[in-house]
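Trainee: Predicted model and sequence follow; I will ask about them next.
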Amino acid sequence: MPHDTTRLHHVGHIVENLAEASSLYGRLGFVVPPPSCPAMPRSEGAPPEPFGAANTHADFPDSFLELATCVKDGDTGRLPADTRLVPLEAPAEVLPLLVERIGETSANLAACLDRFQGLHILMFSSPAIDEAAVRLTEAGVRHGGVNTVRRAAPAGANSPVETIRYLEIDAQEPHSGTNVGTGAGTVPEGRVGIVADLDPGIQSARHLDHPNGATGLAEATLCVADEDLAATQHRYAAYLARRPRQEGRARIFDLDGAALKLIPESALRATLPGEEPPALPALVAYTVTVRDLPLARDLLHRNGVPVRETPTGDLFVPAKEALGTAVVFRAG
């Protein structure tokens, strides 16, 4: 029977300063377009100002990396100068709800940053998201149902509007302390969910050719306390309807051309030398495939980006050099 979750859709890197992050990703060899941000006037007759949350993507044919930040009142210095402001235009009866939802998104990003700067979003891709929602419900996994949002498609796409359908998995019970999860839309490690597959006719209109030769999102790494490994494995087996394989002390959920790696804290330094989790549990790294690993190494060296090597021969930029997440490059 075909799986209803087939690959990694995207990971979300939440940052304090989107201008700094965009510059970093350029040095890493990714093409990151100008971010977009909602905007509205602070007073009647005033020009629109950014508010809520801003984000941008580094895109691949069937996945992407997201960079996002919350926007504080009057604080535009942390946004790139070329940020695209999107004025809110909605009927008067709808506008308050729209502003409220954007505010909730911003508050969620702020809560992530209170925990640590780094990866907080993990989304899997599905060719059959409605079936995935039914399966999760039948498996006893709480989620918020399938949501639909629409936005303008990029120039050159096969449609003027891009439709995004997604669900977010809820924690089974409220969390507190260092955990982000509060039940709705989060689990202990952050926001985890399933998104309908990207539309190739729309995605192909985006910039997919990166100087580092990156071709796709290959792996996300989730570090957990040793004593929580079995319980976390059980959760993701239910989320993905797959059984993991064992690789040393790690548990690997193989998808179609990608994977989720669960690793106990005590084994992290052996997998990614020198790395420490910023919290537990935490998404500590993501991996992209590249066409030519030596060329990627040369680019990073020319751009003054320090790299290390994993025991398996992958290259990675340490989290302390990459705003809180290790960035791994693997030969495709």
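Mentor: Alright, I've got the coordinates. Numbering: from 1, shown residues only.
Trainee: Every contact and neighbour count from this point should use C-alpha atoms.
Mentor: Will do.
Trainee: Check which residues of the helix or strand encompassing residue 108 are buried.
Mentor: Per DSSP states H and E, residue 108 falls inside helix 95-115. Neighbour-count burial for helix 95-115 flags 99, 102-103, 105-113, 115 (criterion: 16 or more other Cα atoms under 10 Å).
Trainee: same check, this time on stretch 293-309
Mentor: Buried, per 16+ other Cα under 10 Å, within stretch 293-309: 293, 296-297, 299-300, 305, 307-309.
Trainee: Stretch 61-75 too?
Mentor: Buried residues in stretch 61-75 (16+ other Cα under 10 Å): 61-71.
Trainee: Would you map the strands across the stretch 101-250 of the chain?
Mentor: 118-126, 147-152, 161-168, 191-196, 214-224, 245-247, 250-254 (DSSP state E, counting those that start in this stretch).
Trainee: try this one side by side with the last:
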Amino acid sequence: MTGDIHGIHHTGVLTRDLDGLERAYASFGFTLSPRSRHLLAGRPGEAPLPGCTANRCALFGGSYIELLGIVEESAPDPWHTKAMADEYEGFRLINLDTGDAEATHRSLASAGLRTSGVLDLERDVDTEEGPRTVRARAVHLEPRSTPEGYVGIAQHLTRRYVHQPRYLSHPNGARGLGAVLIVADDSEFDAITNRYTRILQVAPRREGPLTMLYAAAARLQFVRASDAEEVLPGEPVPASSYLAAMTILVDDVDDARKIVESNGTMTRPTGDGFFISARHAYGASLFFTAS
């Protein structure tokens, strides 16, 4: 399936406090797209309807970080986002990028993975050409089979309306998502890593406590929960297995760190950059490193 997966489509940080989430990531030096309400389909072939969520995004031209908020509790929830937030809020979603959601769905089924089928998503956005509708298609893996988080593969149908040039320049110099780190309970580690190996069809390799899967621009890292303290010392543990951290590629780590700290967030140095705790980033540990 490696040919179907082009990279990380987006990651998602979920909260019921979208205002606070927006303020935090803006203070880290990210330019955010305007808030946009979701239209979601509950089943394959259904028309998308207004849902309970909205987002703002830190866009990098290829991948993006979605700041996802539940903004109307009484609105329809076809993608079960409220149940996700009831478990815990934070770094809850990862979508890999495909150019053909239907083909990816067939490949996943052939690999023995249960999915939602192909679902449609829409949201209206402002562009320099006027209002436009973002359209995408997504295949979600069965959540009961992905204890680490909500996992999908997504296809842009209107990429240019998402990754608009005016939102791609960030004060912190961010250029993209370098990797996603997943903590897996020791008893679930083999099953979780094997599932991503089947999706990406690449062999894992070890680097210290980390197991790495790299395919095209999709870079996934896994660590056993018993070893997580080596990689994420003192960080919160929201579940037995969980999406733990993102690596942000930036032009200049010193400049990026000055922006973050000048806006009141503590950082700590790492070997090749710096780190923001999940306690300050709404449940997502953030590594910053040079692009």
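Mentor: Structure's in. What do you need? Values in this document were obtained by computation on a predicted structure and should not be read as measured data.
Trainee: quick revisit: save the buried residues of stretch 293-309 of the first structure as JSON lines, and put in secondary structure too.
Mentor: Shown next, in JSON lines, are those (DSSP: H, G, I helix; E, B strand; the rest coil):
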{"residue": "293", "secondary structure": "helix"}
{"residue": "296", "secondary structure": "helix"}
{"residue": "297", "secondary structure": "helix"}
{"residue": "299", "secondary structure": "helix"}
{"residue": "300", "secondary structure": "helix"}
{"residue": "305", "secondary structure": "coil"}
{"residue": "307", "secondary structure": "coil"}
{"residue": "308", "secondary structure": "strand"}
{"residue": "309", "secondary structure": "strand"}
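Trainee: could the residues you listed be laid out in TSV, adding distance to residue 156 of the first structure?
Mentor: Output for these, formatted as TSV (distance: Cα to Cα, whole Å):
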residue	distance to residue 156 of the first structure
293	31
296	29
297	33
299	30
300	31
305	34
307	37
308	39
309	39
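Trainee: Can you tell me which of these comes closest to residue 210 of the first structure?
Mentor: residue 296 (10.3 Å; Cα to Cα).
Trainee: ok, the closest one to residue 171 of the first structure distance?
Mentor: Distance of residue 296 of the first structure to residue 171 of the first structure, given as Cα to Cα, to the nearest Å: 38 Å.
Trainee: And residue 278 of the first structure, by the same measure?
Mentor: 21 Å.
Trainee: ok, now which ones touch the residue nearest to residue 165 of the second structure when sequence neighbours are not counted?
Mentor: Computed as Cα to Cα, 6 or more residues apart in numbering, the closest residue to residue 165 of the second structure that is not its neighbour in sequence is residue 61, at 7.9 Å. By Cα atoms under 8 Å, 6 or more residues apart in numbering, residue 61 of the second structure lies in contact with 163-165, 168, 176.
Trainee: Of residue 278 and residue 171 of the first structure, give the one with the bigger neighbour count.
Mentor: residue 171 (22 against 17; other Cα atoms under 10 Å).
Trainee: number of nearby residues for whatever residue of the first structure lines up with residue 176 of the second structure?
Mentor: In the first structure, the residue paired with residue 176 of the second structure is residue 216, using TM-score structural alignment. Per other Cα under 10 Å, the neighbour tally for residue 216 of the first structure reads 26.
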